Structures are given as C-alpha cells and as structure tokens.
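Q: quick one: sequence and predicted model below, then my questions.
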Amino acid sequence: MSPPDPFTGLSAFLAVAEAGGFTGAAARLGVSPAAVSQAVKALEARLGTLLFVRTTRRVGLTEAGAALLARVGPATAEIASAIEAAGAMGSVPTGLLRLTVPRMAVPLVVEPVVAALRRSHPRIAVEIAVDDATVDVTARGYDAGIRIGEYVERDMVAVRLTRDIAWSVVGSPAYLDARGRPERPEDLTRHEAIRYRFPASGAIYRWEFERDGRALTVDPPGSLIVNDGDLLFSFARAGLGLSYVADIAVAAELASGELEQVLQPFLPRTPGLFLYFPRRAQDQPKLRAFIDVARAVLRKRSP
C-alpha cells in the first residue's frame, strides 16, 4: 500500500484557519461546509490530534493547529508562488493577486490602481482584505500588503506608493471656534479627542509630537474611541472633537475647509504608504504588473 499523500486535507485546514470557520472556508474553496469538515476530520485522524476547537460561536486553532499553521502556511505560499511563476513565464500576467491593505490606502491607492489594473490586465483576479492591523503576509497567504513605511518589516521588499506623511491634529471650524485652538500639545487636556484603538493589540494610540528635537507623547481625554480611520475623519467633521490623522487621508477635507489643522509646528513626518512583499515573490508577473500600474497611476495623481 502506498503511503498517504501528505498534502491531503491541507487546503481545507488552511482555508478554515484563514476564514475562521467552515462556512467561510467552503465558500472560498467552492465546496460544501460538510466537505470541508470531513476533510479536516480526516486530517486530524491521520495526525492523531485535534487541529481546531469548535464551539457554536467560533472555530479556533488548538496548540497543535497553530503550530501546523506556522510551518505549513509559509511553505504553502512558497509552493503556490513557485507553481504560478513557472506557469506564467513567457505569458501574460495572470492568477489571483491577494493584498492586505489598511483602510487609509483604499481611496488613496487601491481604488485607482485596481481599476487601472483590471482594465490593462483582465486575467489578473484581485482579492483585497481591508485590515488596519499588522499582517504577516507570508503566514496569511497574501502576495503583498500595503502599510505605512515604519510598520513594514525589514526583511520585506518595499516599494513606495505615496509621499511621506505629515501627521495632523484636525477639527471642524465649528468645534475650534467653540472650544478654542490649542497652541501647545499640553492644551489638548482641555479638549475632546476622538481616540484610536489598535485592532490587534487593543492599545489606545498616544498622540505623537516633537518639540526642540525631542519626541513628546500626549494621551488626550476623549469619550469617543474607534478602531477605524474613516470614523476619525467623520466624527471630526461632525464637530465631535479633534482627531490625529495623516494629512494625505484628509487632503480633500482640508482643501474644502471642512477640517482645520492645529499644532502643526509640533507634528512629525513619517514614511508614506509602501507596497511590501517577500523577496521570493518579486518576480511574479501579477505582482510586477501591479507595481508597474501603481507607479504609472500614482505618479499622475501625485501633487
């Protein structure tokens, strides 16, 4: 009897781990939830250990499942990349391009670039996952991600997409007329801040400033806490308080006068948005096509 195929059941396992459940995994694989469940159970039986903890509300990885994902996820991504690269040599760019992006990048980069990519390379399918948390693209099976430069891991290839970011404290003219315009970071203690909670860590962001060449952080008071950048903008526009945001994300609101900047002499600049990906992925035709289109489109949109 020939030994069992070691890859049997792995696609179902990876899909459930990525989707967080059997229904989502089934939709992604194009099969029934029962088929996915059967494949995972067969894999667990073959390994002699449970890979998932199943409850009525969620499906989570066991310790064994997490250990398997940590090793198989990157290996599977490498295999898929190698197969796709081999098949695409000498042909037009094709295949599924999976990207993880923060919400801020959607109007600035994703919408214009993907629209142009689909027109010029219709054989490239695109899947976009919007997530403000830091994502390990290799472990999660993404081809590439977009993040602010300072959050890109150093072992990744990084391609600049936007200019540097000048951070801004913004509020509506109505709010600032009523509450006054802060002149120093310490003045924020007398204002209402719209605060941001990091999705992954759960920590609340402390506003960063610079004075006399030194870094300064302030944790301003505020009764509104969000984990979504769009809400920072919309609540500030509504006059509910001050928000700490990237200037490129609110350029239209600043130009129209809906929002006004304060404390500009104290605010830092940081690297802008970058596309990042593992070095092994840089020769994929679909990724090269995205980079070429992004450069062409964003060069025209840059001020």
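A: Received, thanks.
Q: can we go C-alpha only for contacts and neighbour counts from here?
A: Will do.
Q: hang on, Arg179 packs against His191?
A: Yes. Here Arg179 lies in contact with His191, judged by Cα atoms under 8 Å, at a distance of 7.2 Å.
Q: the more surrounded of those two?
A: His191 (18 against 13; other Cα atoms under 10 Å).
Q: separation between the more buried one and Pro185?
A: Remark: distance between His191 and Pro185 (Cα to Cα, to the nearest Å) = 11 Å.
Q: repeat for Ala281
A: Taken as Cα to Cα, the span from Ala281 to Pro185 is 43 Å.
Q: more crowded one of these two?
A: With neighbours defined as other Cα under 10 Å, Ala281 and Pro185 compare such that Pro185 has more, 22 against 19.
Q: report the distance from stretch 44-55 to the chain centre.
A: Its chain's C-alpha centre lies 30 Å from the corresponding centre of stretch 44-55 when counted by Cα atoms, centre = their mean, to the nearest Å.
Q: how about stretch 239-258?
A: 21 Å.
Q: quick check: buried residues in stretch 173-186?
A: By 16 or more other Cα atoms under 10 Å, the buried positions in stretch 173-186 come out as Pro173, Ala174, Tyr175, Leu176, Arg181, Pro182, Pro185.
Q: restricted to helices, list these.
A: Secondary structure from DSSP state H places Pro173, Ala174, Tyr175, Leu176 of those in helices.
Q: wait, the first one sits on Glu258?
A: The one in question is Pro173. Yes. Pro173 is within contact range of Glu258, at 7.1 Å (criterion: Cα under 8 Å).
Q: put this next to the first one:
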Amino acid sequence: MARENINDIVVFIAVARERSFTRAAAKLGLTQSALSHIVRSLEARLGVRLLTRTTRSVSPTEAGERLLQNVAPRLEEIEAELAAISDLSETPAGNIRITAIDSVIDTVLWPRLAPILPKYPDLHVEFNADYRMLDIAADRFDIGVRYGDQVEKDMIAVRLTPDVQTVIVGSPGYFEWHTKPATAQDLLRHNCITLRLASSGGIYAWELEKDGKPIDLRVHGQAVFTNGYHMANAAVSGCGLAFLTEDLAAPYLADGRLVSVMQDWCPTFPGLHAYYPSRRHSSRALGLIIDTIRHAGGDRISDKRLPSRARRQPDLPRTEHQFEDVRR
C-alpha cells in the first residue's frame, strides 16, 4: 500500500471516531477542507463510500465501519511497536497526552511536571483541559486524571492526591444579608451557584452527607457555570453559595474572602488518580510522567478499595447520573 494511503486512513479514522470533520481537523491540526479532500480521495481510490455525510452529522458506512474496526487497531499496534523501539534509547522521549480539568492541571500536574521538562528535551507533554468524561483510549490520550471513583475497572490507576474534602462556601458580604444555612432544607432557600455538567448538559446536584447518609440535593440559583474556578469567583463576589472541593476554595478561605458553612454535611471523596489502559505499552516516557506526578506512597487501586459511596461516581465535575430532588 502506498504511504499516502496509510496517512489518508489515519485521517479517515479520526473523522469516523469524532463523527465530525470539525473536531477531527482540530485534533489533527489540519483544515476541515483538507480533511474532506483527503477522505474523498481515499474513497475514490478504494471505489467505495466510507462516510455518510449530512448537514448535521458524519457516520461511517458499512465499508467505513469495517475499515475502522479492522484497520485502526493494527495501526495502533504498529504505533505501539515503534514507540517500544524508540524507547530502547536511554533518555525518555516522545509525546504524552494528558486530559484533566483545568484546576487539576494548574494545581497538581503542571507544578510537578514543570521542573523535569528541562532535563528531558525530547519529552513533550500535551495537556487537554476538559470537564467531560472521555474515553482516553478512543480519544488517544496516554493519561487521564479524574477522581478515584471515576476510574473504569479495566484501567491502571495511580493516586495523585489524598482524599478530597468538599466545602459549602459563601462570602462574608453574602452572609450580611442571608442567614447561614444549617440544613439541606435551608439550602433550598438560598441563591446557590450551580454547575452544568459537560457531557449530559444537566445541572449537578450537590452530593451531601449527614450522619453517614448520602443526600443528593438539587439546589437552584441565578448563576450557572461549567467549571469550578468561575463558581469560586462568583461566590467571592457575593453571588451566592458554592459547593467546591476544599483545595480549590482554600486560598479564598485562608484570606477570608470565603466562609465555610455546614461542615458536617460535606463529604470526602476519593482523591485524584492518574489512569491509563492496562493493555497500553508502558514506555519510559509514560513511566517517568507517572512517577513524577504520583502521590507519595500512592499505589495502583482497584474498585474494591473504594468507599461504597464513591462507586456512585459523584462529580465535581464527575460522571453524570440521575439525581433526585431532596425536600426534607
């Protein structure tokens, strides 16, 4: 097969997996028109249509699905073998792609990785800030970083942080005009800052806990955001109450811009973990990154070691699931 055919198949696979020329173009660093031309040329050479195109969607045809299912894994095996060969060099090299939410990149990953990059000039790290729960294998990420309860059972996971405490916070100015809440029923009368979940588009219900009993509370308010940074800033401005992780709220609590309430209602969730497919070739570059970002004493985990509440997959932002309103 001509080399250009292989390159064209790589482009087709990206479009078929993304089901979008726009998203595939962004991932490959090419223009949308260039991708469309490449796929049309591949279809012409093969004499068969590979993609069904409409004004709103792109999907593989029967021939395209066969190509995607049978050829894509072989190309990935070739890439893995090439990575293994290049890994025989003494110096870690290559590109490691990591997906995590923005605050985790800022506060955990970058501070730990920045000092080692000058030592390994052939090592490249690409960060993807995304609040969606991605399939890291399908989306071709080497490492995903999420809370421990979000890690799929077939992944290898390494702890990055201790368990995470949650907090309900508001500004001193807000509490000058509003009584501090003491119960879940009180929260329903407050202006609460809410989070829209990236994948489902639904509003996150606050996952509280009282006397060991979990309570999913659907709160309401004037402001809705898609990330924790903006929620924290809105709370500082006096907009209302926010439900955050303690590490995100810590700077504001320390200088008095935020005040914590209802501490006995705020549960602890499993800490952050880096995870990667168990079937993936473990290169020196990947091993170096994992060893650099791992929590001291952090080991691989299994689902059995997670608390029972954790398996319900709370999301800050976390995996989307159905919530019930609490009126008590």
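A: Everything's here; your move. The model shown is predicted, which means the values in this text are computed figures rather than measured ones.
Q: circling back: dump the ones in helices among the buried residues of stretch 173-186 of the first structure into TSV; add distance to Ser243 of the first structure as well.
A: Converted to TSV, these look like this (distance: Cα to Cα, whole Å):
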residue	distance to Ser243 of the first structure
Pro173	13
Ala174	14
Tyr175	12
Leu176	12
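Q: tell me what the helix or strand harbouring Arg71 of the first structure is packed against?
A: Using DSSP states H and E, Arg71 of the first structure maps to helix 63-88. Secondary-structure packing of helix 63-88 of the first structure (3 or more Cα pairs under 8 Å, 6 or more residues apart in numbering; DSSP states H and E): helix 10-19, helix 137-140.
Q: most packed of those?
A: helix 10-19 (a mean of 20; mean count of other Cα atoms under 10 Å).
Q: what's it packed up against?
A: Counting by 3+ Cα pairs under 8 Å, 6+ apart, helix 10-19 of the first structure packs on helix 22-29, helix 33-47, helix 63-88.
Q: how about these, which one is nearest Ala236 of the first structure?
A: Nearest of those to Ala236 of the first structure, taken as Cα to Cα: helix 22-29 at 35.5 Å.
Q: which positions in that closest one come out as buried?
A: Phe22, Thr23, Gly24, Ala25, Ala26.
Q: which stretches of the stretch 151-300 of the second structure form strands?
A: 155-159, 164-170, 194-195, 206-210, 213-217, 224-225, 242-245, 259-261, 268-269, 272-277 (DSSP state E, counting those that start in this stretch).
Q: now render those strands as JSON lines, adding mean neighbour count and distance to Asn233 of the second structure.
A: What follows is the strands of the stretch 151-300 of the second structure, written out as JSON lines (neighbours: other Cα atoms under 10 Å; distance: least, Cα to Cα, whole Å):
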{"stretch": "strand 155-159", "mean neighbour count": "23", "distance to Asn233 of the second structure": "28"}
{"stretch": "strand 164-170", "mean neighbour count": "22", "distance to Asn233 of the second structure": "10"}
{"stretch": "strand 194-195", "mean neighbour count": "25", "distance to Asn233 of the second structure": "13"}
{"stretch": "strand 206-210", "mean neighbour count": "19", "distance to Asn233 of the second structure": "18"}
{"stretch": "strand 213-217", "mean neighbour count": "16", "distance to Asn233 of the second structure": "22"}
{"stretch": "strand 224-225", "mean neighbour count": "16", "distance to Asn233 of the second structure": "11"}
{"stretch": "strand 242-245", "mean neighbour count": "24", "distance to Asn233 of the second structure": "10"}
{"stretch": "strand 259-261", "mean neighbour count": "19", "distance to Asn233 of the second structure": "13"}
{"stretch": "strand 268-269", "mean neighbour count": "20", "distance to Asn233 of the second structure": "22"}
{"stretch": "strand 272-277", "mean neighbour count": "26", "distance to Asn233 of the second structure": "23"}
